[in-house]
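Enquirer: Fold the following for me, if possible:
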Amino acid sequence: MPTHELLNFIGEYMAKEPVERIIIGLPKQMNNEVSENMKNIEPFVRSLNKRYPDLPVEYVDERFTSVLAHRTMLEAGLKKKDRQNKALVDEISATIILQTYLESKRF
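Expert: Presented below is the predicted three-dimensional model:
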């Protein structure tokens, strides 16, 4: 989904389902510093906070999620063409980010 459609999508989703918080992948470099890509995420998060000020936003380190997504696709037996689908890789990566967040809250 294009970034410019996300705020409306979130609003429509929240009208149908309860949402406690938004989890966003935090792009970090190997030295643990935030990567250059954060400049693309910050404006969206500011807009999100402005439109939904009571909705908490939490970040989860997204390093290696694409690698893990590709590994998952290989293990699932997906064909090379499917593994090259960036939207699918992003979807699986987002699932891994959410799973990481949920596992961190278990303890």
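Enquirer: going forward, measure contacts between C-alpha atoms and count neighbours the same way
Expert: OK.
Enquirer: tell me how far the helix or strand harbouring residue 39 is from the chain's mean position?
Expert: Assigned by DSSP states H and E, residue 39 belongs to helix 38-51. Chain-centre distance of helix 38-51: 13 Å, with C-alpha atoms, centre = their mean, to the nearest Å.
Enquirer: what's the strand or helix carrying residue 6 in contact with?
Expert: Assigned by DSSP H and E, residue 6 belongs to helix 3-16. Contact with helix 3-16 is made by 44, 47, 48, as judged by C-alpha atoms under 8 Å, 6 or more residues apart in numbering.
Enquirer: Any buried residues in it, and which?
Expert: Of all the residues in helix 3-16, those buried under the rule 16 or more other C-alpha atoms under 10 Å are residue 7.
Enquirer: Also this sequence, please, to line up against the first:
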Amino acid sequence: MSAIKKIIAIDAGLKRCGIAETDVLQIIASPRETIETRQIEKFLEKVLQSEPVEAVVLGYPIRSDGSINEDVEAVYQKITRFLKEKFPAVTIHRIDERFTSKLAQRALIDSGMKKKDRQKKENLDQVSAAIILQDFLEASR
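Expert: As a prediction, the model looks like this:
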């Protein structure tokens, strides 16, 4: 991996996408923001044109029984097509995202976040993306 560009992770859903990113040294995964799914292409275009990004990690929508969440899979296919067409130099990785929402909820509790703030889905989506990205970084080392 190059040490001069960051990696972006996306935890996509039907309504929202949680976004996380690494630093340019690819050491730390941090929540970035949550955007509406219908805005994901516009967001990616803006980021990939203005920031040094080496790769995008997509959390793959597998259910606990091993089946694929087909509704969310359609979102991932759309993102993948967009990236391959517009930004072919950016590497796309997929990682199993099972249980990241539960881990994210636990992380929000452990961080001392107030219940009111933990109930905001946007916070959960961002932290889920950060967990996906951290898992990817650890698997890559």
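Enquirer: Got a TM-score for the pair?
Expert: Comparison of the two superposed chains (TM-score structural alignment, normalised by the length of the first structure) gives a TM-score of 0.88, and 106 aligned residues with a C-alpha RMSD of 1.5 Å.
Enquirer: closest to residue 62 of the first structure among the contacts of helix 3-16 of the first structure?
Expert: residue 44 (16.9 Å; C-alpha to C-alpha).
Enquirer: Show me what that closest one lines up with in the second structure.
Expert: The alignment partner of residue 44 of the first structure in the second structure, by TM-score structural alignment, is residue 79.
Enquirer: Report the contact partners of that match.
Expert: 40, 41.
Enquirer: Show where stretch 74-91 of the first structure falls in the second structure, residue numbers please.
Expert: Stretch 74-91 of the first structure covers residues 109-126 of the second structure once aligned (TM-score structural alignment).
Enquirer: What's the end-to-end length of that stretch?
Expert: Stretch 109-126 of the second structure has an end-to-end distance of 14 Å (C-alpha to C-alpha, to the nearest Å).
Enquirer: Looking at the contacts of helix 3-16 of the first structure, which is nearest residue 70 of the first structure?
Expert: residue 44 (26.5 Å).
Enquirer: distance of that closest one from residue 38 of the first structure?
Expert: Where residue 38 of the first structure is concerned, residue 44 of the first structure sits at a distance of 10 Å (C-alpha to C-alpha).
Enquirer: how far apart are the helix holding residue 39 of the first structure and its match in the second structure?
Expert: Aligned to the second structure and superposed, helix 38-51 of the first structure gives a mean residue distance of 1.4 Å (mean C-alpha distance after the TM-score superposition for the first structure).
Enquirer: Just the buried positions in that helix, please.
Expert: Quick answer for helix 38-51 of the first structure (16+ other C-alpha under 10 Å): residue 48.
Enquirer: With stretch 29-40 of the first structure instead?
Expert: Under 16+ other C-alpha under 10 Å, stretch 29-40 of the first structure has no buried positions.
Enquirer: what sits up against it?
Expert: Against stretch 29-40 of the first structure from outside (C-alpha under 8 Å, 6+ apart): 26, 27, 28, 63.
Enquirer: from those, which ones fall inside strands?
Expert: Filtering the contacts of stretch 29-40 of the first structure for membership in strands, criterion DSSP state E, returns residue 26.
Enquirer: Where does the helix or strand that residue 17 of the second structure is a member of end up in the first structure?
Expert: Element membership for residue 17 of the second structure (DSSP H and E) is strand 16-22. Counting by TM-score structural alignment, strand 16-22 of the second structure falls onto no part of the first structure.
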